[in-house]
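>>> sharing a model that was predicted from the sequence below.
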Amino acid sequence: MLGNIINQIESYNPNADLDIVVKAYNYAEMAHSNAQTRFSGERYFIHPYNVALILADLHMDVQTICAGLLHDVVEDTGITFDEIKNEFGIEIANMVDGVTKLSKVKYRNKEERQAESLRKMIVAMSKDIRVVIIKLADRLHNIRTLQYMPKEKQ
C-alpha cells in the first residue's frame, strides 16, 4: 500500500523527501494498530491511507500527505500534539491539529453545525489552506464508504 502513495508522489515530484512519508505511514499504521475497525470491517488504518492517497492524487506536497496519514492519530489514539511535533515538526503537527479542531465541536442543530463548519473552514483557510484540503479528502473517503455506515448515520 505504501508503494501506491510513493509511486504517485514520484510521478509529480521526483525529488520529494520520501523518507518522511515512509515514517508517517509507519507511525500512523502503528498508532492505529489496535482492534479498531471501520464499519466496512477493514482495519482503521485503511482510512488515513486512503486520505493520503487522495492527497497524492491531488499532487499535494509531502507535508500535507504526511498530515493526511496522521490526521486521526491525536483524535483517536493516546498520541499527543507534542509527540507529533517532535517526530514530524511543527508544520505537519499544526496541520494535524487543524484537522482535529475542524472535527471536534458538537452542535445543537443542523443549521448551527453548518454555520460553525463554514466559519471553521474560513478560519482554517486563512491559516493554512492545506488543512481544509486534508479535511475534504477525509470527508471524500468517508462518502466513498458510506454504504457501510448504519442507515441512521448515513
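Received the coordinates, thanks. Numbers count the residues shown, from 1 in each chain.

>>> every contact and neighbour count from this point should use C-alpha atoms.
Will do.

>>> the longest helix seen in the chain: which residues count as buried?
In the chain, assigned by DSSP state H, the helix with the most residues is helix 110-127. By 16 or more other CA atoms under 10 Å, the buried positions in helix 110-127 come out as E116, S117, K120, M121, A124.

>>> now flag whichever of those residues is closest to N13.
Among the buried residues of helix 110-127, A124 lies closest to N13 (CA to CA), at 26.0 Å.

>>> hold the first one in mind and look at this next one:
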Amino acid sequence: MKEKIDQLLEKIKKYHQTADLALVKKAFVFAQKVHQGQKRLSGEEYLEHPLSVALILADWRLDTGSLVAGLLHDVIEDGGVRKEKLVSEFGAEIADLVDGVTKIGEIKLRGKSEAVFVENLRKMIVVMAHDLRVVLIKLADRYHNLQTLFALPLEKQKRIAQETLEVYAPLAERLGMGEIKGRLEDLAFPYALLEDYQWVKDFAFPFYRQKEEYLQAVKNEVNKALLKKGIKAKIHGRAKHLYSLFRKLSRPEINKEINKVYDLMALRIIVNTIEECYIALGVIHSLYKPVPSVGVRDFIAQP
C-alpha cells in the first residue's frame, strides 16, 4: 500500500509542483482508517480501490481537490462517514465532490421501463451539473470497478456493463476522452454481450496479428520520411477497440465484412506546428495512396 501512495505522490509532483501533498497524505490516512478491515468481493483490500481511482485521476492530471475526493469517494457510502465530518476535516469543496460521487452511485440507471431510465438519467445529470469533477471521479471509479467486475453476481455484472455502454462511455466521449471511452467499452463488452464479444474477438484476432506487423513497418517508414524533412514526430499506433469494431461490423453497409473497415489499425502522428502538420500530410500522400471513399478532413482549416 505504501508503494502505491508513494507512486501517487510522485505522479502528482510531476505535473503539479505546488500541489498540497500534505492534504493528499491526510486523505489517504483518513481513508485507511475508515476502510480498515474491509475487503472487496474480488478479495483485495478495500483501500486498493480508492488508491487506484486516485492514480487514474493523477494520470488525467486533475487538481488536488479531485485527487483527495478520489481517495475519499467511498467513505460516505461504504464507510458510514457523514458529510459534515468531511467538511470539518477537508472543507466544503471536497465534501461536496465526495457527496456528489456518492449520489451518482445511488442512482441505478437501468429500471423496468424506458421512463424510469430517463428519469434516473435526469437525476444523474442534475448531480453532475454542479461540478464537472464529480463526473471525472465517477468515470475513474467506474473504470477501475470494471476491472474487477468478475467478482460480482451475474445480474449485477450485466447491469453495470449495460450502464457503462449506454451512459458512461458516451459521457467520456462527450468530454473528449476517446481513449477512456474505448477502454470502458471493451471492459464492459464481454459482460453485456458475451456472444457478440466472443465472435468479434475470434473473428478479428487473425486480422489484428497481420495488421500489427504491417503497422510497425509503416510506422518506421513514415518516421524515416519525416526525419528527412527535418520533422521529429511522435508516432503512436493503435488497434481499433473491440466494441467499436463490433458496432462498425454491425452496420448494414459493412455487413460483417472486415475488409470494409478502414480504421482497423491507425497511426497518430503528433508534430510541433501547423506547418509541420501540412508537410507531414504531404509526406503521407507521397508514400501511400488515399482511399477515395474516405477522403481527408482538415480540422485545422475547418475545426
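Arrived safely, thanks for sending. If you're wondering where the values come from, they're calculated on a predicted model, not measured in any experiment.

>>> work out the TM-score between the chains.
Scored against TM-score structural alignment, normalised by the length of the first structure, the superposed chains reach a TM-score of 0.90; 153 aligned residues with a CA RMSD of 1.8 Å.

>>> any chance of the buried residues of helix 110-127 of the first structure in a markdown table, plus distance to F81 of the first structure?
Conversion of those to a markdown table gives the following (distance: CA to CA, whole Å):
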| residue | distance to F81 of the first structure |
| --- | --- |
| E116 | 23 |
| S117 | 22 |
| K120 | 19 |
| M121 | 20 |
| A124 | 17 |
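
>>> looking at the residues you listed, spot the one nearest I9 of the first structure.
A124 (24.9 Å).

>>> spatially nearest residue to the alignment partner in the second structure of that closest one (excluding sequence neighbours)?
Aligning on TM-score structural alignment places A124 of the first structure opposite V127 in the second structure. Excluding the flanking residues, the one nearest V127 of the second structure by CA to CA, 6 or more residues apart in numbering is G100, at 6.2 Å.

>>> the one you found maps to what in the first structure?
With TM-score structural alignment as the criterion, G100 of the second structure pairs with G98.

>>> for the strand or helix carrying that match, buried residues please.
According to DSSP states H and E, G98 of the first structure maps onto helix 90-104. Across helix 90-104 of the first structure, burial judged by 16+ other CA under 10 Å covers I92, A93, N94, M95, V96, D97, G98, V99, T100, L102.

>>> give me the mean distance between it and the second structure.
Its aligned residues in the second structure lie a mean 0.6 Å from helix 90-104 of the first structure after superposition (mean CA distance after the TM-score superposition for the first structure).

>>> helix 110-127 and that helix, what's the angle between them?
170 degrees (axes from the mean of the first three to the mean of the last three CA atoms, to 10 degrees).

>>> to which residue of the second structure is D138 of the first structure aligned?
Match for D138 of the first structure (TM-score structural alignment): D141.

>>> wait, that match sits on L57?
No. Counting by CA atoms under 8 Å, D141 of the second structure sits too far from L57 to count as a contact (9.4 Å).

>>> quick check: nearest residue in space to the residue nearest in space to the middle of the second structure, chain neighbours excluded?
Taking CA atoms, centre = their mean as the criterion, I180 is the residue nearest the geometric centre of the second structure, at 2.2 Å. Excluding the flanking residues, the one nearest I180 of the second structure by CA to CA, 6+ apart is A172, at 6.6 Å.

>>> may I see the buried residues of the helix or strand hosting the one you found?
Using DSSP H and E, A172 of the second structure maps to helix 169-174. By neighbour count on 16+ other CA under 10 Å, the buried set for helix 169-174 of the second structure is A169, P170, L171, A172.

>>> so which of the residues you listed is the closest to L41 of the second structure?
So of these, ranked by how close each gets to L41 of the second structure (CA to CA), first place is A169, at 24.1 Å.
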